[in-house]
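> need a structure here:
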Amino acid sequence: MHIPGTLTPPSLSLPLPPRPAPQPPRQGPLSLFKLPPIRRDPPVQSEAQQSSDVLQAINISFPAYLRPAPASFDVSEPGLLGKKISRLYELIDPKVGYTASNSKFIFGNSYLNNERTFSDYGIVSGDTILLNPGSRPRKPVIYLYPPSSLADVTIELALASSWSFSAVHPPPRTTVPPGEPYTAQSLTWTVAAEPDGTLVDKISGMEVSYLYWEAVAQPVTPGSSRATTPIADIETFDPAHPSVKPGDSVLLPTSKVPGYLDVVLKALALHTEARTSFITFWLPDMLKHEYVALRFVAQEAYERAAPMHIAPAPDVVTRVFMLFRGVPVSDLGLWEAASVRAGADGARFWAGVVGVDAARAADSGLFRVLEWGGMEVQ
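The predicted structure follows:
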């Protein structure tokens, strides 16, 4: 009861109504990438979290467009967050089973600069980043067959700025072409060449059967590259945007690929050893798929991406470069045109696409150069 003239005691607080449960964020359109959310401000970390002695872990995931998508995994190391992004390449290679140096990391819808640290991007232990595998041109090899012994042959190979050399044998002289962007590269071999194909490198003294190189293409998000439609047109080949589509390829069950390639490669002027090396090199990668779509790049397009100059000038240069990709069974309906094309005369078809003069390429009275290589398109 309240007595007049006295102060009213403060009323007791009534219980607050229950707070509504937080709503999950609205999902936007599905993306080929499962990207972590954008973090606007770096989170505040305790001194213990920042310590270089604390074990810190990052989850690595892969783009959804890879089928089958590899399983995600964790990498950990004391003080990892304070190290450069480039450190991840060394940590993940044993886990993914291939050299990841041609891949790119993504966090918050942005590519990560290899020279910056994880902390620079506000990444904390337990966060997930995306590993976007890049396509890598593999094992282009160059054979030289002069009609008689040549004491000095100079081979200069240049690359467009969308890729760069990653492995070369024998060791060449490497330069940046005058007037080209710093990302462009060229290398030079000087060899003695024999009619049977034996080469002696003038710098190292090594005796080899061919010149070997590999390159790393600039990693990109999945996109389109202009392929040729119809194939007979001159295409643009960009190693950073490789493309294999139903309109420019053939589709085969993996079991039929070796026989198909043997016939086609023979028409493309590859001799027995080259055909065998080509097929056995790529077969393990193809056997990972039930169906494979493949195509060969026109020499004119390939030459623009990797121009080669040889002195003395050869009479015949044949450059064969294959692109292929696995096709899941669920997508076979989209590849009917490529499947039909596989039933045609592949030897004649691809010889026309690549632009090969098989008769001159087999003439031992001419100075002949042969190169083959390829790339799996992810």
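
> For the rest of this, base every contact and every neighbour count on C-alpha atoms.
Fine.

> how about the helices of the chain, start to end?
Assigned by DSSP state H, the chain shows helices spanning 47-50, 87-96, 257-267, 272-286, 299-305, 336-342, 346-354, 358-361.

> From residue 249, how far off is residue 349?
Using CA to CA, to the nearest Å, one gets 11 Å for the distance from residue 349 to residue 249.

> nope, residue 73 is what I was after
34 Å.

> how far away is residue 174 from residue 290?
Taken as CA to CA, the span from residue 174 to residue 290 is 40 Å.

> go on, residue 96?
21 Å.

> So which residues of the stretch 1-150 of the chain form strands?
55-61, 73-78, 104-107, 110-111, 128-132, 138-145, 150-159 (DSSP state E, counting those that start in this stretch).

> can you tell which of the ones you listed is closest to residue 323?
Closest to residue 323 of these, according to CA to CA: strand 138-145, at 10.6 Å.

> who's in contact with the closest one?
193-199, 209-215, 321, 364, 367-375 (CA atoms under 8 Å, 6 or more residues apart in numbering).

> Next: stretch 366-376.
Under the contact criterion CA under 8 Å, 6+ apart, stretch 366-376 has outside partners 135-147, 270, 278, 314-325, 360-361.

> Sequence B follows; please return its structure for comparison with A:
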Amino acid sequence: MEQKQPKSTTQSPSSNILLVFLVIALVVIIGAAAGIYFISQTENSNQNASQNQNTNQSTGFQNINGKVLCSENNDCPADYSCVSVYAVSGEEEKLCVRNDALNINGATNENTNSNINHNLNQNTNQAVSQNLNQNVNASPIEVADWQTIDYQRYDHGFSIDLPADWSANYYSMGMNEWENFLLVYEYGEETGYLDLEIQFFNNSGSLSSWVTEHQQMLQEDVGTELTKESKTINGEEAYLLSGNYQQDDQTYYNQWQFLQRDDRTYQIAVTGNGVFYQQYLDEINQVLDSFKFINLKPLLTIIEPTTKSDLATGEAYSIAVDWLSEPEMLNISDPIFLNEENFVATRDYYKVGTITNGRYEGMDLVNILEVPEGPAFGKDLYRVVYNSSENSFVYLEKYSYNLSYFQMNFTYDSEAEITDLDPPETITIPNLRVYLQEELYNENKRFSLMENLERLFVDATAGNVYFDPTQNCFIIETPDHLIKQYHLKLDFINDFSEGEYMLDYSSFVPLITWSDGTEVSEEYTYNEMGGCGSRDCHSIYTSEELGGDAALEITGQTSTDENIYEFQSDDNEMLQEIYDLYYAPYPEEKVTYQEFVADHPIFFWKDPFGHWVRFQKLIFLPAVECGKPVIYLYPEEKTEVKVQVDPNGGFSLTDPEYPQGGWQVTAYPDGRLTDSKGNQYPYLFWEGRGINYTIPKQGFVVAREQVESFLSEKLIQLGLNEEESAEFMDFWVPKMQAKPYYFVTFVDQAVFDSLAPLKVTPRPDTVIRVFMDYQPLEAPLSVEPLKISTPSRKGFTVVEWGGALHQ
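You can find the predicted model right below:
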């Protein structure tokens, strides 16, 4: 869950010191007859106590473990006792105090007094970072499985061990200070979070001096004193800074570890709060101790050509490849990063084979998996021929993402073909009248990263065929060790209209006869629908998720004599949810629930592998509009501008009115817009219906009360200015107050461009389109953070923001 962190530990800090002040007076009256012991009042103060932010000013008593009030021992947690506490002023409070701090269980009065002083006023690093904010409900978590993460890009090389169920995200190529190499974010449901980030800083001096200076800056940033501990990790000198602080009844924990390699200091920052963080204290220490520098892979430098050129000769030809059994990762210095306008965040390079014929014989075939800047939940694929003798790339156009986006000179081949990479369009399932059809859209995932695959059968051409339960797709492994996705092709489906499932849903008319003799004539889909569209290849459920096979009954047959099932009971949670979410377009009125159920809104069919596939009638799909997209224009001088938007589902509202051919306005550098009638507008406004796309699985979980501060931070990162961000929040924050938590994500700009193409004339230098989607939650959940890179606003800039309006 994305927590509101009072001050970011990754911002450039300054200096301040938290001065720890502990003033405790504990008096327990010992009576011989009553068996009450007297513990003399003790008091300890630091010389700078007047600045202690954690001291209760009314009593002079240090708040330890949240200052739990009590009236008797039963009010306290286990291993705590309710005792009277007196301030110097003589005021009394009854608080829960740890038994080991009191040293009860047979300790003498003399030892008790000594132990209280020792436990409550310890000045060691451990006392500051652990004792003062210990949470007694944190039971350690034992991690059985670990993973080693290797980072090798340019002249950076290190490894770190993480629990196997933690996900690590690569964030940059390590070209600039402060940029994250790696981000790990884990959340425990209702128990807190932890965040791990790795960065570097240029430092030609000693590590110890640099850390001391950095410590002062961090202390001002987090508002608390940090302890400094020297250590040795895997033979390397290292330093650890640690310290906690309180805000909004939360304790935030911080650790920073520093190591030096050549003229760079590497920082591993771990922050978090709650029981979740404390449960992983041992593992966090193991993670920090596991960090080590590793040998760098040879850096292969690609030289940018002097012109953009196509090596095509006029006729297509086939390239033969000797494929590697496993991809080999390369370390490339790529000219694409020399121009910020290429908007590339990271690239991974994998040698997948050696070319054995033609002009490229002996050269390497390399896959490039690229993460673009801005919100992104997928990787773009480029296949290139690497010529080591000339330090050059040739992009194979037929097997690469859109090359027209490149803002640099490059060489490409528009004719070369690799027949091994052209998988069969259709795969026949043995002995059945069911087929698999190649998906138009394909996620560029490495096969080795796929988990929980179910091997189904072997195809003579495609090889092993698997079922992927994460996206309910059928997949094969390509010769270059990526995946290719397939969906069901059924004989009882007519008029199949395929959409790229990531951006749209497929639709068809199933050839079904219901038990009453009527035939289906309306369109259905078997895609899993997300916020504004389909999410997975198929909508598949287990028997348990449907309430058991007994919850279903046969209500029809397909044209291939297969049974069709529906829920026996109309009182069904899935049916009710679909009814609640469907939208009747104006001027139609929403049908009653009874009419809805009678109209066969969903039915189920069992595929040959035992999966229950859900089919849903299109008219009952959840309707989501693009909510208040507004377009700002910032030319460098007064300019006549034409703006055209073409949302897939058309407009539901525009302001000013959208004329045929688009808006024509006069735009000024300060953002003012004037139409032909002299009317002024701050922006162009539109809403559209029927936008369909996959909700990114990456995002953030935000508590209701933190929505505004969260959006304020993220919108700036996404490229909006303060005024644009304020208008965004004015519209969206009130709509995100009904539930205690929200999953918030932002749709990749390239995806939104395909959903609602935007054309601006004259062509702008910078286009920033921010489209938010969200889902209300009753309780927090753990999600993979969405990577965000901040775009640069240069020249004539167009900015648009909007979001999904869930009806």
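
> Got a TM-score for the pair?
Here the TM-score for the pair of chains, by TM-score structural alignment, normalised by the length of the first structure, is 0.52; 225 aligned residues with a CA RMSD of 3.6 Å.

> before we move on, the earlier item: looking at the helices of the first structure, which is closest to residue 33 of the first structure?
Closest among the helices of the first structure, using CA to CA: helix 87-96, at 18.5 Å.

> now that closest one and strand 128-132, what's the angle there?
Going by axes from the mean of the first three to the mean of the last three CA atoms, to 10 degrees, helix 87-96 of the first structure is angled at 80 degrees with respect to strand 128-132.

> And helix 87-96 of the first structure, what's buried?
88-89, 92 (16 or more other CA atoms under 10 Å).

> go on, stretch 765-774 of the second structure?
For stretch 765-774 of the second structure, by 16+ other CA under 10 Å, it's 766-774.

> Onto which residues of the first structure does that stretch map?
Stretch 765-774 of the second structure corresponds to residues 315-324 in the first structure, going by TM-score structural alignment.

> Please apply the same query to stretch 734-752 of the second structure.
The aligned range for stretch 734-752 of the second structure is 284-302, by TM-score structural alignment.

> Which positions in that stretch come out as buried?
Buried residues in stretch 284-302 of the first structure (16+ other CA under 10 Å): 286, 289, 291-302.

> just stretch 239-258 of the first structure next, same as before
239-254, 257-258.

> mind listing what residue 290 of the first structure touches?
253-254, 326-329.

> between those, which is nearest residue 110 of the first structure?
Of the contacts of residue 290 of the first structure, the one sitting nearest to residue 110 of the first structure (CA to CA) turns out to be residue 326, at 27.6 Å.

> Just the angle for the longest strand seen in the first structure relative to helix 257-267, thanks.
Scanning the first structure for the longest strand, with DSSP state E as the assignment, gives strand 316-327. Counting by the same axes, to 10 degrees, strand 316-327 of the first structure lies at 160 degrees to helix 257-267.

> Give me the mean distance between strand 316-327 of the first structure and the second structure.
Mean deviation of strand 316-327 of the first structure relative to the second structure after superposition (mean CA distance after the TM-score superposition for the first structure): 0.6 Å.

> before we move on, the earlier item: can the contacts of residue 290 of the first structure go into TSV with extra columns for distance to residue 342 of the first structure?
Formatted as TSV, those follow (distance: CA to CA, whole Å):
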residue	distance to residue 342 of the first structure
253	10
254	12
326	15
327	14
328	17
329	17
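
> just checking, what packs against the longest helix anywhere in the second structure?
When the second structure is parsed with DSSP H, its longest helix is helix 207-222. On a contact count with 3 or more CA pairs under 8 Å, 6 or more residues apart in numbering; DSSP states H and E, helix 207-222 of the second structure meets strand 236-247, strand 250-261.

> Give the aligned range of that helix in the first structure.
So helix 207-222 of the second structure is aligned with nothing, judged by TM-score structural alignment.

> Show me what counts as buried in that helix.
For helix 207-222 of the second structure, using 16+ other CA under 10 Å, the buried residues are 207-208, 211, 214-222.

> quick revisit: now which of the contacts of strand 138-145 of the first structure would you call buried?
Members of these classed as buried by 16+ other CA under 10 Å are 193-195, 197-199, 210-215, 321, 367-375.

> What ranges does the stretch 151-300 of the first structure have for its strands?
163-169, 173-175, 185-193, 199-201, 207-208, 211-217, 250-253, 291-296.

> Of those strands, give the one that comes closest to residue 151 of the first structure.
Of those, the one closest to residue 151 of the first structure (CA to CA) turns out to be strand 185-193, at 4.5 Å.

> which secondary structure elements does the closest one contact?
Right, strand 185-193 of the first structure is packed against strand 150-159, strand 173-175, strand 199-201 by 3+ CA pairs under 8 Å, 6+ apart.

> highest average neighbour count across these?
Mean neighbours per residue, mean count of other CA atoms under 10 Å, is largest over these for strand 199-201, with a mean of 22.

> who touches that one?
144, 170, 189-193, 206-210.

> would you list those residues in TSV and tack on distance to residue 50 of the first structure?
Shown next, in TSV, are those (distance: CA to CA, whole Å):
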residue	distance to residue 50 of the first structure
144	57
170	45
189	49
190	52
191	54
192	58
193	59
206	51
207	53
208	52
209	53
210	51
